[in-house]
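Participant: need a structure here:
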Amino acid sequence: MELLASLVPLALSLSLACLVATIGMQASWEDLVSVFRQPRRLGAAVLAVNVAVPAAAVLLLAAVPVAPAAKAGVLLMAAAPAPPLTAFRPLHIENHRAYAFGLYFALIALAVVAVPLTVSLLARFYGVDVDLSVGALAGNVALTVMLPLGVGMLVRRLAPGLVGRIDEWVGNIAVLLLVIAFFPVPVMLLPAIESLAGDGTLLVMGLVAAAGLAAGHLLGGADPTERRVLAVTAANRHPGIALIIATANGADPDVFAAILGVFLIGAVTSGVYERWVSRRPVPVHGGPG
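Facilitator: Predicted coordinates:
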């Protein structure tokens, strides 16, 4: 069991690193910094991802009393933005790659400041002490995001012909590692996961994800696809960042179960939202001809 507990975070970290490397192979530097160069888009993203979701989590947890460990897991995920899955999913939307990649890069770069600030505010609000090393967080971002991103961009620059042959393989490896990471979870955390089902915790998790979808959809601007990208980005949180904080504070298995529960419910809720959006007719603007 201890071996599984150590392998799950490793497989998850490797999966996310592979996804980031794939982003590096697909994105140019101009794509990555594009949102930084557009203050309105950047402000809307920060408001949807870093403000609306933590605020929704606080309000919902005040309205629906849940176990302390579940509350901690929900709040940690609310403070942890932008898993690379959200930038990887819209790769088929050719005209919106720059926004998807730029949004992810901006949020993960700002996470080094945003996550400690959010965790500090939440800790003060709830009157608890949380051990969070900014250096450790920055090191994790550098190792699991900036390094694989740089490797992917280097491959794109030095061997562009190789990208088309290996990016799909790297993406498939990432998905496989993600499956491996979550396959042992029911065995490891089944009692803890079962305890989340009966007290409203799953409802809170779903509503927090829905709040992220609503905030991103409303703040994503006039373009339907950009609204969709920001909505999915806000609803999905980064389990790696949340697990770092939980591990540093000696969290019990119930907290880890809640973190993974938020991750999975966010993915399911986002899938339902994307299915709904894809069925809606795209409005056509134009004057009389």
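Participant: can we go C-alpha only for contacts and neighbour counts from here?
Facilitator: Noted.
Participant: what's the neighbour count on Val284?
Facilitator: By the criterion of other Cα atoms under 10 Å, Val284 has 6 neighbours.
Participant: identify the residue nearest Val175 in space, chain neighbours excluded?
Facilitator: Ser15 (6.7 Å; Cα to Cα, 6 or more residues apart in numbering).
Participant: now the second one, please; I'll put the structures next to each other:
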Amino acid sequence: MDARDLILLALKCAIAATVFTYGLQATRDDFLYIAHRPGLLLRSLVAMLVIMPLIVVACVYYLDLPQPTAVVLVALAISPVPPLLPRKHKKAGGVAPYGLGLLVVLALVSIVTVPLSAALLDWLFARAMRVAPFALVKIVLTMIIAPLAAGLLVSKLMPRAAHYLLTPVRRVATLLLFAGALVLLAGTWHAIWSATGHWTVLAIVAFVLAGLVVGHSLGGPEPEHASVLALSTASRHPAIALTISAMNFPGEQFAPTLVLYLILCTLLAIPYVKWQRSRSALSSGTP
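Facilitator: Model (predicted):
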């Protein structure tokens, strides 16, 4: 295992630990929140699984994108699982149970929808796109389902331990996330800069902005739902996208383009979160 593999392992552990903290705080009502709102659930699935892949198809078809960029965008579009979103949801005034329920639903449906989407895009572009179900199930289980279930189990059987574990686990996860991201960014900076040309930045910006607009529009009329779906639609799981990309084109380097996507997605989400917070403050009468 080289240094790059260790960095990616640290990032995966950070995501799994963060999901574990969600399980420590989640309740049964949190998981039933979205199930009791079938209209919201349907709009959420349409936004993430139908509209966004169609937008990416248009970008790939009309823009002369380099192969790594086109493959990464396609992989992101069919990777519906959003990472680390409940914290962003809270900052944007979103409803935490909706974000948590959506995370679980998308994790489960991705096992079926990702291979189907890859097959459809393979037929549309005459480009070999395949997804090994075992690899996808492994990511979903190890990074979302298992840590979430472990957090729920600890919270149920040992509530006092869950209370004491919450803060230190969250801090360790945050430290791993930022340290791993900074080291990865430093090690791939020149490759990231090289990946910014040939419509790549424009295509990624269009993907993120389209996700925010589509999610916000279909998440309404309640603003607390709109912010959750907007951030979920714009943000996709980099581990799943990297797995799909590397599986189909093992000779290509996709990490720089994915890091560029994460940077641009984070930067573009900041003004949206601030706008939603200001709207929430005005509606509640908070100065």
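Participant: so what number do they get for TM-score?
Facilitator: The pair, once superposed, lands on a TM-score of 0.90 when counted by TM-score structural alignment, normalised by the length of structure 2; 284 aligned residues with a Cα RMSD of 2.3 Å.
Participant: coming back round to it: counting neighbours, what do you get for the aligned residue in structure 2 for the residue nearest to Val175 of structure 1?
Facilitator: Aligned by TM-score structural alignment, Ser15 of structure 1 pairs with Ala14 of structure 2. By other Cα under 10 Å, the residues close to Ala14 of structure 2 number 25.
Participant: and Ala14 of structure 2, what element?
Facilitator: Assigned by DSSP states H and E, Ala14 of structure 2 belongs to helix 3-25.
Participant: and that helix, what does it pack against?
Facilitator: helix 146-157, helix 159-187 (3 or more Cα pairs under 8 Å, 6 or more residues apart in numbering; DSSP states H and E).
Participant: okay, these, which one's buried deepest?
Facilitator: Using mean count of other Cα atoms under 10 Å, the stretch among the helices and strands packed on helix 3-25 of structure 2 with the greatest mean number of neighbours is helix 146-157 (a mean of 18).
Participant: ok, the residue nearest to Val175 of structure 1 touching Val179?
Facilitator: No: if you go by Cα atoms under 8 Å, Ser15 of structure 1 and Val179 don't touch, sitting 9.1 Å apart.
Participant: coming back round to it: and the helix holding Ala14 of structure 2 against structure 1, how far off on average?
Facilitator: Superposing on structure 1 and averaging over aligned pairs (mean Cα distance after the TM-score superposition for structure 1), helix 3-25 of structure 2 comes out at 1.2 Å.
Participant: off-centre distance for that helix?
Facilitator: The chain centroid and the centroid of helix 3-25 of structure 2 are separated by 14 Å, computed with Cα atoms, centre = their mean, to the nearest Å.
Participant: and what of stretch 197-204 of structure 2?
Facilitator: 20 Å.
Participant: okay, buried residues for it please.
Facilitator: 199-201, 203-204 (16 or more other Cα atoms under 10 Å).
Participant: helix/strand/coil for Ala35 of structure 2?
Facilitator: What DSSP: H, G, I helix; E, B strand; the rest coil gives for Ala35 of structure 2 is coil.
Participant: which residue in structure 1 lines up with it?
Facilitator: Checking TM-score structural alignment: Ala35 of structure 2 goes with Phe36.
Participant: that match and Ala78 of structure 1, how far apart?
Facilitator: 23 Å (Cα to Cα, to the nearest Å).
Participant: those two: which is more packed in?
Facilitator: Higher neighbour count among Phe36 of structure 1 and Ala78: Ala78, with 34 against 17, using other Cα under 10 Å.
Participant: quick check: closest non-adjacent residue to that one.
Facilitator: Leaving out its chain neighbours, the residue that sits closest to Ala78 of structure 1 by Cα to Cα, 6+ apart is Pro54, at 4.9 Å.
Participant: count of neighbours near that neighbour?
Facilitator: Pro54 of structure 1 is flanked by 25 other residues according to other Cα under 10 Å.
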